[in-house]
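# Mind looking at a prediction? Sequence and model below.
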Amino acid sequence: MKYLYEYALHAVCCPLHLFERAATIDELAAHVAERNFSQSVSCLTPAADSDFPSLVEEDHKLTRIVIRHELEDARETKKNNESNDSVIDWNGSLNNLSYSVLTQFRVLYNISVLSEALIQLLVIMELRCSEDYSLFISQGVIEDHLKILLEQIRQRTDIDDLDFTDYERTVFEEIFSLFIGHYKKRVRDDAPWFLPLRENISSIESIFHTICTLFQLKICSNQSTTKILLEETIKTRLQMDINDSFSVHPFVFQDRNDLQLNAVRKFLEFVEKLAESMSIIKKYQELFASFNVSYIKICFFEPNSAGDHLTEVTRCLLKNMTDYLQKYAKPMVKATSSIYDPNLIQSSRVLLKLYLCLKRIITALRDTLETRDWQTNAFEFKLIDYHNWFSPTMKFLLEGFVAQIRQAMERAVEDDNEVFHDEDFIRYSQSSKAATNLCMKLCQEWESVDYPDINIRYIALIKLTNTICEQCQHYARRTAHKLAENEYFTDLNRTRSFDVSKKLCILVNDIEYFKQRLLSSLPDLLHFSSVIDKMIENYESTGFQQTKVTLERLINTAENEMNDVIKLIFEHVATLFCVSLKDKILKYYKDEKCKKVEPMKDINQYIDQEILLKLYEGLEKVQYSRVACAIRVKVLQCLREFLPSQEPPDFYVRVLQSFDRLAAYFETVCREEQHIPGSPCEEITIFQRTLQQYALSTEQ
């Protein structure tokens, strides 16, 4: 024991500055080896314990020197690898020589394994806080050394009495405070604390868990002071991360005559990301509450918070966009009101998304905070007035909606160049479905704005309804024109008979699709009743009820117009069909004169299999009965037109019998509901009477 004691004294007396000057661990080990026991024992003089430096303090200094050498070796290795990455990954482990040196000194100084674990953790925490080595030490390295310390504590029989020296407690308190303070700014690859993102939670939890664990060791003599420091650190860090998040993108909107939409889009991307982060805001609020910090209050309600930054940039953007939109919110071609500068539509989309994002942020904050907290802090929240800032640009946002609806409806006809095959089971073209869905989506997006100024909503209700009704009628007329230009997609000269095309059926269905899917849903999509009721309540006048009647009449007018267009299409189809039917009717009358069996079989089969069956398979049910009625009328006209005169009565009797079967067939196919008989057809009655008169006449 005396031998070890003398060796320990000798090692303590070894000047630490020699170790500090050692360039490598090898040199450090050499210094140790050079110190033999006989060299200085004779010159040692007895001294009281108080005359010797603290052995723990010496071990602390030595550990710092050894670990710094490890970090410098890591730096040199990085340098030799010619890497440009400023972050140096040191895994926190010591090489064999470093471990050997520290072990020898621990044994020599009679330092406990627990103290050694604490000292190494403190050195790593201290170096993490330094400018020279902050990029070397990751949060994971700190966690690993903390686990080693906790394992040593767990092995103690009395974990409440860890028996740390005064020096250890004092140094721990100093370094712990320094360690807490170094989180005021991002270190190494630590995740930012703002924006609140799900992928960053684990990084923040790791930091907080480390700090909480160190607190629970109860080594600090004044924990209340340390907790105050921690609160201040968290607030400072949040403020710094907020400032950084807004400084990454220079949101500059200075030139009102040529506003750069790219800069606006970058800002919008940032706001969208912030709005999306609201889904995790409650988790952040709970996480920071464990340190007596309100995440929401610091980030959104305090001066120079994200709320203030967002307010400043948004108001600047809206101010500059007003003049910009006035320039582009006009038709490019005066002859039509549907071709707008694309900047109007793009700007309108940007404004809409920005408005909805701000709305989502505010709603999430209000829902997360308790009612009392919200009421207390809301008056400091400048962002809450966002809807007032949008007031000057709201009319342009609405014009963008109108322009996009017109554009979508016009392109629906232009883009409809699909080729359909008879075997394809397709009812509608992709272009019509896309345009309809887009228009419905636009209506839903407008309603999602839920703008508090009821006058704006009232104007939008009228404008959007009028635009959609107008464009649906325009679409029907353009589709009919397209069919006429393409001769209903059939070649009468080649086939000498009318061939019902898949394209014909789909284009007619497209008109019906717009009518049923879009027009009929407008009262619900645009909330006719609620908007009108609010206008009545706001102005205390029932006169606005007439607006609802007018809008519904507008929709009915558009539907009737589209039905008339479809009716006109079917009349043209029936006319073309009649041209191909002429030869078949003449042949029928010839066969009837010759008293052939079932002379009308060819006509019946042609009408049923070649015409009506294809129309039945291709058209919507509501349209099939209409086209069947149109064809029935044309068939009757053809039969009447080519009916021979001066034939014997029995000829007309046979024609009447054949016609009665044809009339019964048409009565069935022309029903809108199969179980409900259709209304009588006057043309059939007239032709039947004509045939009856001829059959009864003795003089033809």
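On my side now, so go ahead.
# drop to CA atoms for contacts and neighbour counts, all remaining ones
Will do.
# need the contact list for L358.
271, 275, 383, 386 (CA atoms under 8 Å, 6 or more residues apart in numbering).
# Excluding residues flanking it in the chain, which one is nearest the first one?
Excluding the flanking residues, the one nearest V271 by CA to CA, 6 or more residues apart in numbering is C357, at 6.6 Å.
# L108 versus the one you found, what's the distance?
65 Å (CA to CA, to the nearest Å).
# and if you look at L696?
139 Å.
# Between these two, which has more neighbouring residues?
For the pair L696 and L108, the greater number of neighbours falls to L108 (19 against 14), based on other CA atoms under 10 Å.
# could you pull out the helices for the stretch 51-200 of the chain?
With DSSP state H, counting those that start in this stretch as the criterion, the stretch 51-200 of the chain has helices at 55-80, 96-109, 113-128, 139-154, 166-181.
# most tightly surrounded among the ones you listed?
Among the helices of the stretch 51-200 of the chain, helix 113-128 has the highest mean neighbour count (mean count of other CA atoms under 10 Å), at a mean of 21.
# Direction-wise, compare that helix with helix 96-109 and give the angle.
With axes from the mean of the first three to the mean of the last three CA atoms, to 10 degrees as the criterion, the two stretches helix 113-128 and helix 96-109 enclose an angle of 130 degrees.
# How about the secondary structure of T213?
Classification of T213 by DSSP: H, G, I helix; E, B strand; the rest coil places it in helix.
# what about it, how many neighbours?
For T213, the neighbour count with other CA under 10 Å is 13.
# want to compare, so here's the second one:
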Amino acid sequence: RNFSQSVSCLTPAADSDFPSLVEEDHKLTRIVIRHELEDARETKKNNESNDSVIDWNGSLNNLSYSVLTQFRVLYNISVLSEALIQLLVIMELRCSEDYSLFISQGVIEDHLKILLEQIRQRTDIDDLDFTDYERTVFEEIFSLFIGHYKKRVRDDAPWFLPLRENISSIESIFHTIYTLFQLKICSNQSTSKILLEDTIKTRLQMDINDSFSVHPFVFQDRNDIQLNAVRKFLEFVEKLAESMSIIKKYQELFASFNVSYIKICFFEPNSAGDHLTEVTRCLLKNMTDYLQKYAKPMVKATSSIYDPNLIQSSRVLLKLYLCLKRIITALRDTLETRDWQTNAFEFKLIDYHNWFSPTMKFLLEGFVAQIRQAMERAVEDDNEVFHDEDFIRYSQSSKAATNLCMKLCQEWESVDYPDINIRYIALIKLTNTICEQCQHYARRTAHKLAENEYFTDLNRTRSFDVSKKLCILVNDIEYFKQRLLSSLPDLLHFSSVIDKMIENYESTGFQQTKVTLERLINTAENEMNDVIKLIFEHVATLFCVSLKDKILKYYKDEKCKKVEPMKDINQYIDQEILLKLYEGLEKVQYSRVACAIRVKVLQCLREFLPSQEPPDFYVRVLQSFDRLAAYFETVCREEQHIPGSPCEEITIFQRTLQQYALSTEQ
């Protein structure tokens, strides 16, 4: 194409020919810009690029610019008309199949800015003095331009799902269309606005269909395939649920063109709400038999070993349920009450909790299996080795198990399932499972202590290394008690669930359930306390050798009538035993470990008490022992300001000493 030859043939025309000249300018501009686009296509082909999008920046080369400028100057076409014609040509070519991939939204915006700048420079912006041809062509191309957004063009972002990163793309399109309306070039804007509403609805429907066609979401009976398909669907629903955080922004954005984004996307026929309903119901129907197969222990004798498919399926269904709940809550909160009440009956997804009813018991079994698995691992993993320099009060296994169990309880409560009967069953099942597993944890710990599985060679292990490990065991058990068992009534909302059952069935008999559950918790706590006591007995036993030497030396010093012979024992117990044990224990355990050490000290004192000594020897021992007894009375108090109950072992030993002091006959 030789534009310079074309220009040389141009001759001036009379003013009466001006409308036809604008039409010729339109044709010439279309030829010039097509030439630019073909050059861009050729450049891409020479670069051997596989990208289907051709990135034209909207500018003209020198020759193209010269041709259009000469035509405008020669025939006295205004700069404003030239800007309008160039914008219209770009809009027109954007709508064509041949060139839609060449022209980005940014190029359209740039040329619109040029037109707006020319309008701004006019003295009378209300009278732009466009010809009838320009107005007619604008109306035709504007209608075509609006309609071309019925499907995605080039790199335009989809309008569904609502995503924060897509807002700017949609705003750009809407701003361009709004600005073109504001020019008031169209003679019949109402028709264009109706076309725009129809375009938006069609585009949203197309983007919704595209979103659900990316994955077929076919749920088959084969385990892996089915579960993987469910996971893919869940990823999509999670993304949709997350998008609800900006649904209000989308609603406001589309409302500027008299379109309810929420209504079109979720309430109208074949909307996202209908698609979600169809796929979710299909999924739940197919998964009922699948879950029933795996909702049983793999090994009958060990109730904590479940097929992993049960736990995985339960987690997937929980997330799906919570996502649907989040979507519905967000839509209800975004719409005004009247709009929600008007449209809710068309929203099939609102019945989602009824669809989950057949699978809810299996979902609950997944929670139970996961709790059992977590507690089982806590027992298996509590052989962690701790070094002297480590300042650790709890093992990672106990903290992980406790926190996971609490998280599972919180997740179950977040379901807030409307059927109170299912919540009642869950209350009993989860409480019973956690109490049962805490008792199992305590029994396994006691068994490992009895079999000395924690330390296979005590002779090579220093007493404080051993006691440090045992103190961590105590803290772990206390952690389970305080963080998990004691918090169950609040975590699982005992009172509200029981009250609701009483209200539903008009029977106070359910109050006994609460009493039974609290008794279960107390039983588990008592069994764990017994294990703590057993552990402290082991801790005290570790100091037997050193205590024996100290006590034998003490009795020897008493025979020699040394001053304050019990002082070394007292100081050793206080500084070398209890103080170091306190460093590894929580404060609640101080009195308990002190009581265990007291029992062991009394055993050693009785065992090594010399016989056949003169009465004054036993008098001195009794006096020294009274001071030791007073010390133990203080450190064994559960509350420092409240005296503890009398220790029977101390009373018995004191009576023995008194008898020896009164008689020389042993």
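Now that the structure is in, tell me what you want to look at. Since the model is a prediction, treat every value here as computed from it, not as a measurement.
# For the aligned residue in the first structure for C647 of the second structure, list the residues it contacts.
Aligning on sequence alignment places C647 of the second structure opposite C681 in the first structure. The contact partners of C681 of the first structure, taken as CA under 8 Å, 6+ apart, number zero.
# how close does C681 of the first structure get to A628 of the first structure?
Relative to A628 of the first structure, C681 of the first structure is positioned 12 Å away (criterion: CA to CA).
# Kindly report the same for L612 of the first structure.
In this structure, L612 of the first structure and A628 of the first structure are separated by 7 Å, where distance is defined by CA to CA.
# With neighbour numbers in mind, choose between the two.
Looking at L612 of the first structure and A628 with other CA under 10 Å, you find the greater number of neighbours at A628, namely 24 against 20.
# V669 is in contact with the more buried one, correct?
Yes - with contact defined as CA atoms under 8 Å, A628 of the first structure reaches V669; the gap is 6.7 Å.
# and the alignment partner in the second structure of L398 of the first structure, what element?
In the second structure, the residue paired with L398 of the first structure according to sequence alignment is L364. Under the criterion DSSP states H and E, the helix or strand holding L364 of the second structure is helix 357-380.
# So which elements touch that helix?
Helix 357-380 of the second structure makes packing contacts with helix 272-294, strand 302-306, helix 308-334, helix 396-415, helix 420-450 when contacts are defined by 3 or more CA pairs under 8 Å, 6 or more residues apart in numbering; DSSP states H and E.
# re the thing from before, how many other residues sit next to the residue nearest to V271 of the first structure?
A count of nearby residues for C357 of the first structure, using other CA under 10 Å, gives 19.
# Tell me how far it lies from T479 of the first structure.
As for C357 of the first structure, its distance to T479 of the first structure is 39 Å (criterion: CA to CA).
# can you check Q375 of the first structure too?
Distance check for Q375 of the first structure against T479 of the first structure: by CA to CA, it reads 57 Å.
# S138 of the first structure now?
Remark: distance between S138 of the first structure and T479 of the first structure (CA to CA) = 67 Å.
# and if you look at I159 of the first structure?
I159 of the first structure sits 86 Å away from T479 of the first structure when distances are taken as CA to CA.
# what do you get for D144 of the first structure?
D144 of the first structure sits 72 Å away from T479 of the first structure, going by CA to CA.
# Tell me the residues of the first structure aligned with stretch 281-288 of the second structure.
With sequence alignment as the criterion, stretch 281-288 of the second structure aligns to 315-322.
# Name the residues of the matching stretch that are buried.
Using 16 or more other CA atoms under 10 Å as the burial criterion, the residues of stretch 315-322 of the first structure that qualify are 316-322.
# Check stretch 464-478 of the first structure too.
464-478.
# for stretch 400-419 of the second structure, same thing?
Residues of stretch 400-419 of the second structure classed as buried under the neighbour-count rule (16+ other CA under 10 Å) are 401-406, 408-409, 411-413, 417.
# again, but for stretch 291-308 of the first structure
Buried, per 16+ other CA under 10 Å, within stretch 291-308 of the first structure: 293-302, 305-308.
# what span of the first structure lines up against stretch 160-169 of the second structure?
Alignment of stretch 160-169 of the second structure against the first structure: residues 194-203, by sequence alignment.
# Give me the contact list for that stretch.
Here stretch 194-203 of the first structure has contacts from 190-193, 238, 241-242, 245, 274, 277-278, 280-281, 284, using CA under 8 Å, 6+ apart.
# Am I right that T176 of the second structure is in a helix?
Yes - according to three-state DSSP, T176 of the second structure belongs to a helix.
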